[in-house]
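>>> quick one: sequence plus predicted model below, questions after.
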Amino acid sequence: MFPNNLAFISSNQLHLVQSSLLSMLKGALHYTIPLTIITFCIGLVLALATALARISGIKILEWIARIYVSAIRGTPLLVQLFIIFYGLPSVHITIGSFPAAIIGFSLNVGAYASEIIRAAILSIPKGQWEAAYSIGMNYSQALRRIVLPQAVRVSVPPLSNTFISLVKDTSLASLILVADLFRKAQEIASTTYQFMLLYVEAAFLYWVICLILSIIQQKLEGRFDKYISK
């Protein structure tokens, strides 16, 4: 038998878990989830533009895209957030915590997702381009109507994984004062000193969110597989 203090959670701890749950859920609904969705959408736009620049054949665009991807992928996300939120005020550019988080995460998603999209585009056989040109399409029409729809199907699984990872990465926003799920856990823990209990509770909520997203991802991939097989 385990000692009583290890076998069961005390009534006070249970009450703390219940009372903190609503606060953490509010943090998730007001900040964690919106931050994830907004930055992923902006990041995808950046990713597409960067991927197209990388394969454009225009040297200046290729180098700008390469430098952007290399700089973002070669530095820690936390450092990037600190530069935007804490560093820029030193040069008289002040950005609020939530907008700073949006900028930081969007740039990060854009760099990583651009490689996914670029690889997906390059995976489309050249014959698809040639077929499009043979029926009178120009480059942009072939890209928009023929290549990108096929590239989307290829990139859905890795982009879905990026989205799920982004949910977890948003916990770093708590370090630049965004009142997200993890920030709420930190605030409650700092007053109750129940760090282990509250951090485990926060981890459980992240797990539940990611589990739901994983189920959605599987269903989405199943639909794409059925569509491709037809």
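Ah, there it is. Given the structure is predicted, the values throughout are model-derived calculations rather than measurements.
>>> use CA for all of it now, contacts and neighbours both
OK.
>>> how about the helices in this structure?
4-7, 11-27, 33-54, 59-73, 77-82, 97-122, 126-134, 139-142, 148-169, 181-192, 195-229 (DSSP state H).
>>> return the most buried member of those.
helix 97-122 (a mean of 22; mean count of other CA atoms under 10 Å).
>>> run the angle between that helix and helix 33-54 for me.
Per axes from the mean of the first three to the mean of the last three CA atoms, to 10 degrees, the angle that helix 97-122 makes with helix 33-54 is 40 degrees.
>>> skipping adjacent residues, who's closest to the most centrally placed residue in the chain in space?
For the chain, residue 166 is the residue whose C-alpha lies nearest the centre (CA atoms, centre = their mean; 2.8 Å). Spatial nearest neighbour of residue 166, excluding adjacent residues (CA to CA, 6 or more residues apart in numbering): residue 36 at 6.3 Å.
>>> again, but for residue 113
residue 47 (5.4 Å).
>>> so the one you found sits against residue 106, correct?
No - using CA atoms under 8 Å, residue 47 is not in contact with residue 106; the gap is 9.4 Å.
>>> any idea how far residue 172 is from the nearest residue to residue 94 once chain neighbours are set aside?
Nearest residue to residue 94, sequence neighbours excluded (CA to CA, 6+ apart): residue 88, at 6.2 Å. From residue 88 across to residue 172, the span is 18 Å (CA to CA, to the nearest Å).
>>> between those two, which one's more packed in?
residue 172 (18 against 13; other CA atoms under 10 Å).
>>> ok, that one - contacts?
Listed by CA atoms under 8 Å, 6 or more residues apart in numbering, the contact set of residue 172 reads residue 78.
>>> how far away is it from residue 222?
In terms of CA to CA, residue 172 sits 32 Å off from residue 222.
>>> sorry, back to before: gap between the residue nearest to residue 166 and residue 145?
29 Å.
>>> same question for residue 66.
Taken as CA to CA, the span from residue 66 to residue 145 is 26 Å.
>>> same deal with residue 57?
For residue 57 relative to residue 145 (CA to CA), the value is 20 Å.
>>> what of residue 192?
Remark: distance between residue 192 and residue 145 (CA to CA) = 57 Å.
>>> hmm, residue 54 is touching residue 60, no?
No - at 9.7 Å, residue 54 and residue 60 do not qualify as touching, with contact defined as CA under 8 Å.
>>> putting a second one here so we can go through both:
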Amino acid sequence: MAAPQSSDMSGKGDYPWWLVALVVIAVSLAAVIISNDIFSEVFTVVFKGLGVTVFVTLMGFVLATTLGLGIALMALSEHSSLRQIARFYTEVIRGVPILVLLFYIAFVGAPGLVVAANFISAPLISAGWMEPVVVRDISLMWRAILALMIGYSAFIAEVFRAGILSVDKGQVEAAKALGLSRYQRFRLVIFPQAIRVILPPLGNDFIAMVKDSSLVSVLGVADITQMGKVYASGSFRFFETYSIVAYVYLVLTIGLSLGLRGLERRLRRAEQR
């Protein structure tokens, strides 16, 4: 009996033996973690940072997607000034490494934001109606989220821009002829078609942010990487600790990748109906 067929990224009907191998490895490692006291202890410590990693990733991605969509719409605006601002933002932010941006937002941007907030609210502060804001009021976790938002918004803006430009101009002109407003054209005609082009690279950016969220550990944010780093520095069990850290990230990223592929297949089937 022939092996069942399954579509992979290349579109060929190859059976996903790579997935079978990954599942076998993942189950085997899970068995080792459960049966080995050292690995079990490390996993318990590292797992405590999972909630922070998920929160930082989700909040950063939602904010980055929102900002990226706004930048993309500016880049496609009829006003030259808005297009120039969008291009300036995109080129500058894409040219700065995420780690450098993380330090800059955490130790330069946040203090600057506090100074600006206190300047704007100076009358209220002098009247005694509110207390001045201090830098420590902005947690390191939210500084990290802000850095991820800014860093990824430039890449996501280009994803949205390419997806919107992929829609046939004739359909946009037809929507105009029907009397649809700019918002209605975007919501009813442009975005439903553009999402097919946008979804795969947007999903890749989400998976990349899961991995880049580990950079927040340099600020002491208690994510998966930070919890592992603290444990390893105290126990000197570097092999066990970073093996578990890598295992957890792989489970997260591969699980997300499979989920996104499933969503893409559903969208393709829906188009064919």
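The structure has been received and is ready for your questions. Just so it is clear, the structure is predicted and the values come from calculations on it, not from any experiment.
>>> give me the TM-score for this pair.
After superposition, the two chains reach a TM-score (TM-score structural alignment, normalised by the length of the first structure) of 0.90; 218 aligned residues with a CA RMSD of 1.8 Å.
>>> how about residue 62 of the second structure, what's its partner in the first structure?
Residue pairing (TM-score structural alignment): residue 62 of the second structure is matched to residue 41 of the first structure.
>>> now residue 263 of the second structure
Match for residue 263 of the second structure (TM-score structural alignment): residue 220.
>>> contacting residues for its match?
Contacts of residue 220 of the first structure (CA under 8 Å, 6+ apart): none.
>>> swap in residue 183 of the second structure?
Counted by CA under 8 Å, 6+ apart, residue 183 of the second structure has zero contacts.
>>> gap between the counterpart of it in the first structure and residue 116 of the first structure?
Under the alignment defined by TM-score structural alignment, residue 183 of the second structure is paired with residue 140 of the first structure. Residue 140 of the first structure sits 20 Å away from residue 116 of the first structure, going by CA to CA.
>>> equivalent analysis for residue 174 of the first structure, please.
Distance from residue 174 of the first structure to residue 116 of the first structure, by CA to CA: 28 Å.
>>> and what of residue 214 of the first structure?
19 Å.
>>> same question for residue 177 of the first structure.
Residue 177 of the first structure is 31 Å from residue 116 of the first structure, by CA to CA.
>>> now swap in residue 230 of the first structure and tell me
Counting by CA to CA, the gap from residue 230 of the first structure to residue 116 of the first structure is 25 Å.
>>> same thing with residue 43 of the first structure?
Distance of residue 43 of the first structure to residue 116 of the first structure, given as CA to CA: 12 Å.
>>> what do you get for residue 37 of the first structure?
From residue 37 of the first structure to residue 116 of the first structure the distance is 18 Å (CA to CA).
>>> ok, residue 160 of the first structure next?
In terms of CA to CA, residue 160 of the first structure sits 11 Å off from residue 116 of the first structure.
>>> then residue 147 of the first structure?
Residue 147 of the first structure is 15 Å from residue 116 of the first structure, by CA to CA.
>>> cool, residue 22 of the first structure as well?
Where residue 116 of the first structure is concerned, residue 22 of the first structure sits at a distance of 37 Å (CA to CA).
>>> then residue 13 of the first structure?
44 Å.
>>> ok, residues contacting stretch 19-38 of the second structure?
So stretch 19-38 of the second structure is in contact with 39, 40, 43, 240, 251, going by CA under 8 Å, 6+ apart.
>>> try it again with 10 Å
With contacts defined as CA atoms under 10 Å, 6 or more residues apart in numbering, stretch 19-38 of the second structure is touched by 17-18, 39-44, 237, 240-241, 243-244, 247-248, 250-251, 254, 258.
>>> kindly report the same for stretch 179-196 of the first structure.
When contacts are defined by CA under 10 Å, 6+ apart, stretch 179-196 of the first structure is touched by residues 13, 16-17, 20-35, 97-98, 168, 170-178, 197-203, 205-206.
>>> in the second structure, what residues pair with that stretch?
Going by TM-score structural alignment: stretch 179-196 of the first structure matches residues 222-239.
>>> end to end on stretch 183-192 of the second structure, go ahead and measure it.
13 Å.
>>> tell me the gap between that stretch and the middle of its chain.
How far stretch 183-192 of the second structure lies from its chain's middle: 24 Å, per CA atoms, centre = their mean, to the nearest Å.
>>> what about the equivalent of residue 213 of the second structure over in the first structure, distance to residue 105 of the first structure?
Alignment note: residue 213 of the second structure maps to residue 170 in the first structure; criterion TM-score structural alignment. Residue 170 of the first structure sits 8 Å away from residue 105 of the first structure, going by CA to CA.
>>> for residue 12 of the first structure, same thing?
37 Å.
>>> list the residues that contact both of residue 54 and residue 60 of the first structure?
Common contacts of residue 54 of the first structure and residue 60 (CA under 10 Å, 6+ apart): residue 66.
>>> pretty sure residue 28 of the first structure contacts residue 205?
Yes - with contact defined as CA atoms under 10 Å, residue 28 of the first structure counts as touching residue 205 (8.9 Å).
>>> residue contacts, the residue lying closest to residue 170 of the first structure once chain neighbours are set aside?
Nearest residue to residue 170 of the first structure, sequence neighbours excluded (CA to CA, 6+ apart): residue 32, at 6.4 Å. By CA under 10 Å, 6+ apart, the residues touching residue 32 of the first structure are 24-26, 166-171, 173-174, 178-182, 206.
>>> could you rerun that using 7 Å?
Going by CA atoms under 7 Å, 6 or more residues apart in numbering, residue 32 of the first structure touches 170, 180, 181.
>>> residue in the second structure matching it?
Per TM-score structural alignment, residue 32 of the first structure is aligned with residue 53.
>>> please report the distance of that match from residue 227 of the second structure.
11 Å.
>>> and what of residue 54 of the second structure?
Taking CA to CA as the measure, residue 54 of the second structure falls 14 Å from residue 227 of the second structure.
>>> try residue 37 of the second structure
Residue 37 of the second structure sits 18 Å away from residue 227 of the second structure, going by CA to CA.
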